[in-house]
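Could you look at this predicted model? Sequence included:
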Amino acid sequence: MMLLHKTLLFVICLASCYSDATQPIDQVMEKLIKLISEEQILKPVKFKLPVWEKQLGLYRSEIRLDFFDKPYEAELRKNKFIYVFDNNMFATGWISTVLLEANMYGRAPQTIDTEHLSLAFDAIEKFHDHNQNESAVPLMTFWSQIYNATTNTWESAPDNLRYLITDLDKNLLIIEDILKTLGVKNIAQLIDKLRTSSASFKDVFEIPPDFDDTYLNIGFGVQLKLLQDKYPSLFQRWVQTNSNMKKLIDLTLQYAYRPSSQLLDQNTIDPRTYFWLRDFVRDNPQAIIVTTWAQNIAEVRKVAHQGIRMPFNLNNVDVTVGANVLYGITSAMVYDLLDFKTYFTKDMETLYFSTASLIAWSIKNSMKNRPDLAQVYYPSHYNFLWYGSRTLFLLELTRRQQKSLPDVFNRVYALLADVYRNDVVKYFKEHVRSDLSSYDDFLGANDTNIFGKAEPTGEDRIFSTAQTVNVLLASFAYLDANTGKLKWINGSKQIEIVQTMTNRSVSWLLNNSFKYQSFNCFFSGSVKGFNQLPFWYPANTYQYLNGTTFDPNRFDINNQSLVDTIVGVSGYINETIYQHMIEEKHFNVSTPTTFNGYNVPGGEFPFWSSQPYTYSVTLLALAQYNNLDK
């Protein structure tokens, strides 16, 4: 009788605990959905300081400056009034994607209705590259383009930054008056830093299309295809402007990095990129690696002065871009998006495998201790890991459904399964905070109080913790086609550890999702201080845009500009020779060989943050956890 009594108490406790646990998760998800919805622009706004331009349908995204350390400097980073609203495709593309996935793979209230999804869709559609001479090419830009009648070209423009800097002195006076009215302290320091930073901001106005936004759009298109029953008109509208898959593949290969090629356009890369991945290039000489920009040297020579140029006139490799492209290709192949399979050539197979191999190699080798160069535009390591894990999740689903794909997809599955189910788990173990539940990236990590004592503020803690959950679920769970539930993958040595880590982090999110700043660093400028300028790294190609070469040892950097030069690495440099080059000075500056973190004196940099992006990935983590077949 006593045993029966205890058993009944245990069962009642379990039922009670389950009931208590599920109610908060529903409440938190409903609040997250509401907060995300409130951050979508439902009425367009024109620029007139202190009012920022806001494009209809986009979600909130802000440009901030990564000041840190003393309280007044940290305040310049996180103050709710000190930012520039930014109209970009990337944040809205990911938020829309995540809202749909929270219902596709998770159990949550409806995350977005047709009306609001249509608004986001229409906004994203405006980010197509209008300089293409063929129709329906799904090549996308980070910022929407404006037409320049003088040059007869479409230029990508961060509108609010452009407006701000066009009449900088007048606008800074307005900002100063606003801040005084609001009672913001240390205004002089802020104005001085803004004035100093404005010169570097000008360089971001002229970028060409990129492959991370492009393949984000491809993944979004696949979602719309799969959800045609729910959103019947959107996929057909997407097809009308994105159907040219052959051209997309041609462009992806045209601008890829091929270190063994004899062509300058294919074998030349940013010296910072070569510095961190040269061992990979040595071991994989026939690799074809996806790059960031849809532009090459021949093109930048022609159009640089028309307002379309890669930063520093050279392409680079960012592993986060690679992870986005990898998922876009995978989803397009798995669901045969507009005959994508038909155009998947041998070179595309090589690019797919090379890019996946680089991602796996980078994780195993800790980015060769240079995450600042490997993730040159996307510093958030947790975000990068999630982007990569999405491909593993999709390939796991494909294998269980026994879909037929080229063998290269099995090889990529093996690579990603190994690194995500071993090395990434180890990374999380080593970087979990003392509470064994939450994770920090770097925003606010080096702040101090008025006494100079370390006082981290955890501004990206919600984002990093949510993305950790999303990575673990994508790496160790699969969607059961029969039940619609997520199930843990059996047989992994790590599964019990992963389950414990996931439970703890979800519990933390339920208790803390609204207690910290909801910042993230989903994007940044490529230069984060003096040491990240590409000119200080070894190179073997020194040219002006007109094609003539120059001697860097005779270049007077104090009186000559490097703006219209090409300083890069062509082909592969023997490592013994390269080591000697590292020991030399370049433009009279020593090679920066170490990375001391993002929060270093003189290393302040602009970063892009989006509160609704943080809320959406948190919603995804909770929705998927809520759908786990525990």
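Thanks, I have it. Numbers count the residues shown, from 1 in each chain.

use CA for all of it now, contacts and neighbours both
Fine.

could you point out which element follows the longest strand along the chain?
Secondary structure of the chain per DSSP state E: the longest strand is strand 565-570. Note on strand 565-570: by DSSP states H and E, the next helix or strand toward the C-terminus is helix 575-583.

contact partners of that next one?
Outside helix 575-583, the residues that touch it by C-alpha atoms under 8 Å, 6 or more residues apart in numbering are Y537, P538, S590, T591.

Widest-spaced pair of the residues you listed?
Pairwise distances across those (C-alpha to C-alpha) peak at 9.7 Å, for the pair P538 and S590.

what kind of secondary structure is D212 in?
At D212, secondary structure determined by DSSP: H, G, I helix; E, B strand; the rest coil is helix.

Find me whatever residue is spatially closest to it, sequence neighbours aside.
V321 (4.9 Å; C-alpha to C-alpha, 6 or more residues apart in numbering).

so the one you found is in which element?
helix 319-334.

and if you look at F384?
Per DSSP H and E: helix 381-400 holds F384.

hang on, the earlier thing: between the contacts of helix 575-583, which is nearest L264?
P538 (17.1 Å).

I figured the closest one was touching V589, is that so?
No: counting by C-alpha atoms under 8 Å, P538 stays clear of V589, with 10.7 Å between them.

Between those two, tell me which one has more neighbours.
P538 (26 against 12; other C-alpha atoms under 10 Å).

for comparison:
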Amino acid sequence: MNFPGQLILFLVILFPFIDKSDGFLFKKTIKETLVALSSKVEERQPKEDKKSSLVLPWKLDKGTYESVVKLNFHGAPEMVAIRKNFAVNDNNMFVTAWITACLLEIQALGGEFKPKREQIDLALDAIGKYHDKNVNYNTSVMTFWPQLYNDTVKKWQSTPENLLQLFQLSDKFPVKSVEELLKLMGLGDIATVMDHLLHEKDMFAAAFHIPPDFDDTFVNIGLGSLLKEIPGYSDLFAKWQSTNSNLTSVLHALKRYAYRPHSNNTRVNTIDPRTYFYLHKFLAATNKTDAAFVPTWIQNVDEAMALSDKGVAMPFFVNNVDVTVAANTVNGLTSALLSGLFKPSDFDSDIQHIYKDTVDLIIYEITGNFSSRRDLALTYYPSKLECFWFTSRTLTILRDFYKKAPLPLKMLEDVLQKLEGAMRNKVTADILQEAIKSADGGIYFDDFLGDGDFDIKGNAIKYAEDRLFTTSMAVNTLINIWTSTEGDTLAFLNNTPSSVNETIQQSVKWLNDNILGTHLKPWNAFFSGSGKGQASLPFWYPANRKEYLNGTSFNDDMFPDGLFLVGFEGTLSDEQYNILLSQRHFGEKTPIDFPGFNPRGSPTGFFPFWSSDAYTYSTTMLAFAKYLKIK
């Protein structure tokens, strides 16, 4: 057999770089990248309390991975400049818990790379401070932000110190002079934005004093489940257990605060009008008559109204259902049951009811384009691929457990079957459809950050600021869907489409080529405000419960003075609900369509989002670690 000279030369050059034990051409480089990313993640976890810089006043808490709050301005260059340059460090439980979960999953894989135990230890110390302090018993109910005690109102309040300090600094800012100067410079849009921000600062500040939530609560439960099952981590699991000695507290909370639209109890049948707008389609399609769903907040309407003046209340004083929160809660429940943190007997009929209905809702939304209102269904977590990944984690643990032993509850077999069908079909097709081939043959995925801008001539510019993160989400999700554990390796399922295999390989190649570069930002929108501009505020959606906080009702001809709630109570038929949709609410028509996260329009059409470079690096590490285990 004759070989062309060029091919022989190519093989001679290539041979030293092939890691033959792994079988893929570029895996040796991936291992090196994995180590480099590990250093980047570690650098972003303070070993002690400190300031973010000598100039900026932002506090960084020991053990809490760094994240920043940014504003999703888009469009003209001056708007882009705000998005790129405005950033306030924020200390929260969520990003620390998820980065730690990624590191623990990597450890559980048993690959060559081992995360540092010190990082896990520091993170557990930090996370242990986020248990809700407004109860007089040990609880595993968790908060997003640290709580500080307010002696005046005798309550522990969620307190994002850096964000609150930002608003305090604005009191000393020469606003009018700066606004006039901006207008003279032809930057009237920025002046408008500044005026809008400062006008709404009291509302923003009040929204920071939130109650505990099911998202952070069950992410913490998931961490405990991972720690329990990793060999050699018994001491770290014991540390986690020391602050989580009353695990059933989260189940009691779930039963108390579940959203039950068909109930006659107004404490639990009232929901954010935006939630009912997208969820109404699911209720109509499934004909459920006694539904129960995981909500976001561990609080009900009555409690929010009573505690609003004490600084412990849900935004808008009403709960909502976020599909991503639901996915994380289902994962926490599932992993805790399979790991033995919960006993099957802990899952009484009501917990199983909430679990099954919530799974049905998740599947309906992830396979149905989130009811065409991603901004409402993913209330706080705008990345749909992140939601896909969270959901795929539950599929993985159910599948791997079922290969070894019967599932502890019969209903889980049905859940596994439903998740398999949804993730292998609609979700996989959705992901593959969004794959973009790069010029060098790699594959990447984009979401929305930096993808709605234009230059001074009006030409579109794509900065792709969440491309790295979104691609890591796609890889992790596809690997979870299409591989299973075989001994100490991962293996593709027998019927894995070649397009999936190719997409994983080429996306890993693209990530490996780009993750350590400086030409793309490692940003993400792992969390956001619930309002994505004017169109997704709750006031414009049909509501049948409009009350001042003292319980007095009002109509929506105009905005009332003082604090009030707008909610949807109970359920309506399609015909009745459509009548409400045809009406104006507070003088505005209901926004039916999702305009995207970067619509052209008013300069005030922005929203806050939370980004963490360390989170992007850790999810990429996990994608690489999983890829290296595929045989």
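Yep, that arrived. These numbers come from a predicted model, not from an experiment.

follow-up on the earlier one: which one of the contacts of helix 575-583 of the first structure has the most neighbours?
Y537 (28 neighbours).

Give the equivalent position in the second structure for that residue.
Matched across to the second structure, Y537 of the first structure falls on Y541, judged by TM-score structural alignment.

shouldn't its match be in contact with T275?
No: the criterion here is C-alpha under 8 Å, and Y541 of the second structure misses it with T275 at 9.5 Å.

Relative to its centre, which residue of the first structure is most distant?
M1 (59.9 Å; C-alpha atoms, centre = their mean).

Return the distance of it relative to K230 of the first structure.
54 Å (C-alpha to C-alpha, to the nearest Å).

Equivalent analysis for S331 of the first structure, please.
19 Å.

okay, those two: which has more neighbours?
Shown here are S331 of the first structure and K230; by other C-alpha under 10 Å, S331 has more neighbours (25 against 11).

which residues touch the more buried one?
G219, V222, L337, L394.

Now do the contacts for the residue nearest to the third one when sequence neighbours are not counted.
In space, L337 of the first structure comes closest to V222 once its chain neighbours are excluded; the distance is 6.5 Å by C-alpha to C-alpha, 6+ apart. When the contact criterion is C-alpha under 8 Å, 6+ apart, the partners of V222 of the first structure are S331, A332, Y335, L337.

Same check on V69 of the second structure?
Shown in contact with V69 of the second structure (C-alpha under 8 Å, 6+ apart): A87, V88, N89, D90, P608, F609, W610, S611.

Please identify the residue in the second structure that aligns with S362 of the first structure.
Using TM-score structural alignment, S362 of the first structure sits opposite E365 in the second structure.

Now its match. Nearest residue, chain neighbours left out?
In this structure, E365 of the second structure finds its nearest non-sequential neighbour in S371, 6.2 Å apart by C-alpha to C-alpha, 6+ apart.

show me what contacts the one you found?
By C-alpha under 8 Å, 6+ apart, the contact set of S371 of the second structure is Y278, L279, K281, E365, A377.

And it, how far from R274 of the second structure?
S371 of the second structure is 12 Å from R274 of the second structure, by C-alpha to C-alpha.

And for N244 of the second structure?
Taken as C-alpha to C-alpha, the span from N244 of the second structure to R274 of the second structure is 34 Å.

Tell me which of those two has more neighbours.
R274 (26 against 20).

OK, contacts around the more buried one?
For R274 of the second structure, counting by C-alpha under 8 Å, 6+ apart, the contacting residues are N320, L376, S536, L537, P538, Y541.

Tell me the residue in the first structure aligned with it.
Using TM-score structural alignment, R274 of the second structure lines up with R272 in the first structure.

in the helix or strand containing its match, what's buried?
Assigned by DSSP H and E, R272 of the first structure belongs to helix 271-283. For helix 271-283 of the first structure, the neighbour count (16 or more other C-alpha atoms under 10 Å) marks P271, R272, T273, Y274, F275, W276, L277, R278, F280, V281, R282 as buried.
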